[in-house]
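Peer 1: model this:
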Amino acid sequence: MTVLRIVANLAARAMPETRDFYVALFGLEVVMDQGWIVTLASGETARVQMSIASEGGSGTPVPDISIEVDDVDAIHARARELGAEIAYDLTDEPWGVRRFFIRAPDGALVNVLSHASHA
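Peer 2: Below you'll find the model as predicted:
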C-alpha cells in the first residue's frame, strides 16, 4: 500500500475571505470549488509528509498547517502588505528552518517556512 496524498482540511466560516487569503499570499490556484469546500493547489510536486507534534518548537503552539516556500522573506513581506496577523515573527530556528506564523482569516495558525538550504 502506498500513500498517494495527504490533504489538509481547514475549517472555514468565511469561505471567500479564507480562499482569497491563501490565493493572494501563496499564489495557489483554485482547482475545485463546491461552495462548501474549496481545494487550492500548486503545480509543484512534493513528498507525502505529515508531522505529529506536542509543541510548535521554540515555545510556540502547534500550528494547524505548515507551508514550505522557496522564499520565506518574500512571503513574510507579502503577508505584512496584506495586513495578515503575524503570530510569531520571522525567525531562524536552530533546527535549520527560517519561519514565521500567521493567522488566517478564520484563525488557523499557519507556519510558513523555508529550509536553510532554500533561505
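
Peer 1: When you work out contacts or count neighbours from here on, use the C-alpha atoms and nothing else.
Peer 2: Fine.

Peer 1: Now for the residue lying closest to Glu55 once chain neighbours are set aside: which residues touch it?
Peer 2: Closest residue to Glu55 apart from its sequence neighbours, by CA to CA, 6 or more residues apart in numbering: Val62 at 4.8 Å. Taking CA atoms under 8 Å, 6 or more residues apart in numbering, we find Val62 in contact with Ala53, Ser54, Glu55, Gly56.

Peer 1: Next: Glu17.
Peer 2: Pro105.

Peer 1: Here is a second sequence; please produce its structure as well for comparison:
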Amino acid sequence: MTVKRIMANLAVSDPSSARAFYGTLLGLEVVMDHGWIVTFASDALAQPQLSVATEGGSGTPVPDLSIEVDDVDRVYSQAMKAGYEITYGIADEPWGVRRFYVRDPSGRIVNILSHA
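Peer 2: Model (predicted):
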C-alpha cells in the first residue's frame, strides 16, 4: 500500500474567507468549490508527510498547519501588509529553516517556512 497524498481538512464557518489567505497570500489555486468545501492546490509535487509534535520548536506551540514556500521573506512581507496576525516573527531556526507563524482567518496557527 502507498499513501498517495495527505490533505488537511480545516473546519471553518465560511470557506470563502479562506480565499484571500490561502489563495492570494500563498498563491494556491481553487481546484474544487462546492460551497461547503473549498479545496486549494498547487501544481508543485511533494511527498506526503505527516508530523506529530509535543511543541513547535524554539518554545512555540505546535502549529495547526505547516506550509513550505520558495520565498518565506516575501510571504512574511505580504502577510504583514495584509494585516494578518503574526504569532511568531520571522526567524532562522537551528534545524535549517526560516519561518514565521501567522493566524489564518479561522484562527489556526500556520507555520510558513523555507528550507535554508
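
Peer 1: what's the TM-score for these two chains?
Peer 2: With the length set by TM-score structural alignment, normalised by the length of the second structure, the two chains reach a TM-score of 0.97; 116 aligned residues with a CA RMSD of 0.7 Å.

Peer 1: picking up where we left off before, please list which of the contacts of Val62 of the first structure are preserved in the second structure.
Peer 2: Contacts conserved in the second structure for the contacts of Val62 of the first structure, counting by both residues aligned by TM-score structural alignment, their matches' CA atoms under 8 Å: Ala53, Ser54, Glu55, Gly56.

Peer 1: Turn the residues you listed into CSV, columns for neighbour count.
Peer 2: Formatted as CSV, those follow (neighbours: other CA atoms under 10 Å):
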residue, neighbour count
Ala53, 10
Ser54, 7
Glu55, 11
Gly56, 13
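
Peer 1: and these as a markdown table, adding distance to Val110 of the first structure and secondary structure?
Peer 2: Below are those laid out as a markdown table (distance: CA to CA, whole Å; DSSP: H, G, I helix; E, B strand; the rest coil):
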| residue | distance to Val110 of the first structure | secondary structure |
| --- | --- | --- |
| Ala53 | 14 | coil |
| Ser54 | 16 | coil |
| Glu55 | 14 | coil |
| Gly56 | 11 | coil |
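
Peer 1: circling back to that earlier point, can you tell me the helix or strand for the residue nearest to Glu55 of the first structure?
Peer 2: Under the criterion DSSP states H and E, no helix or strand holds Val62 of the first structure.
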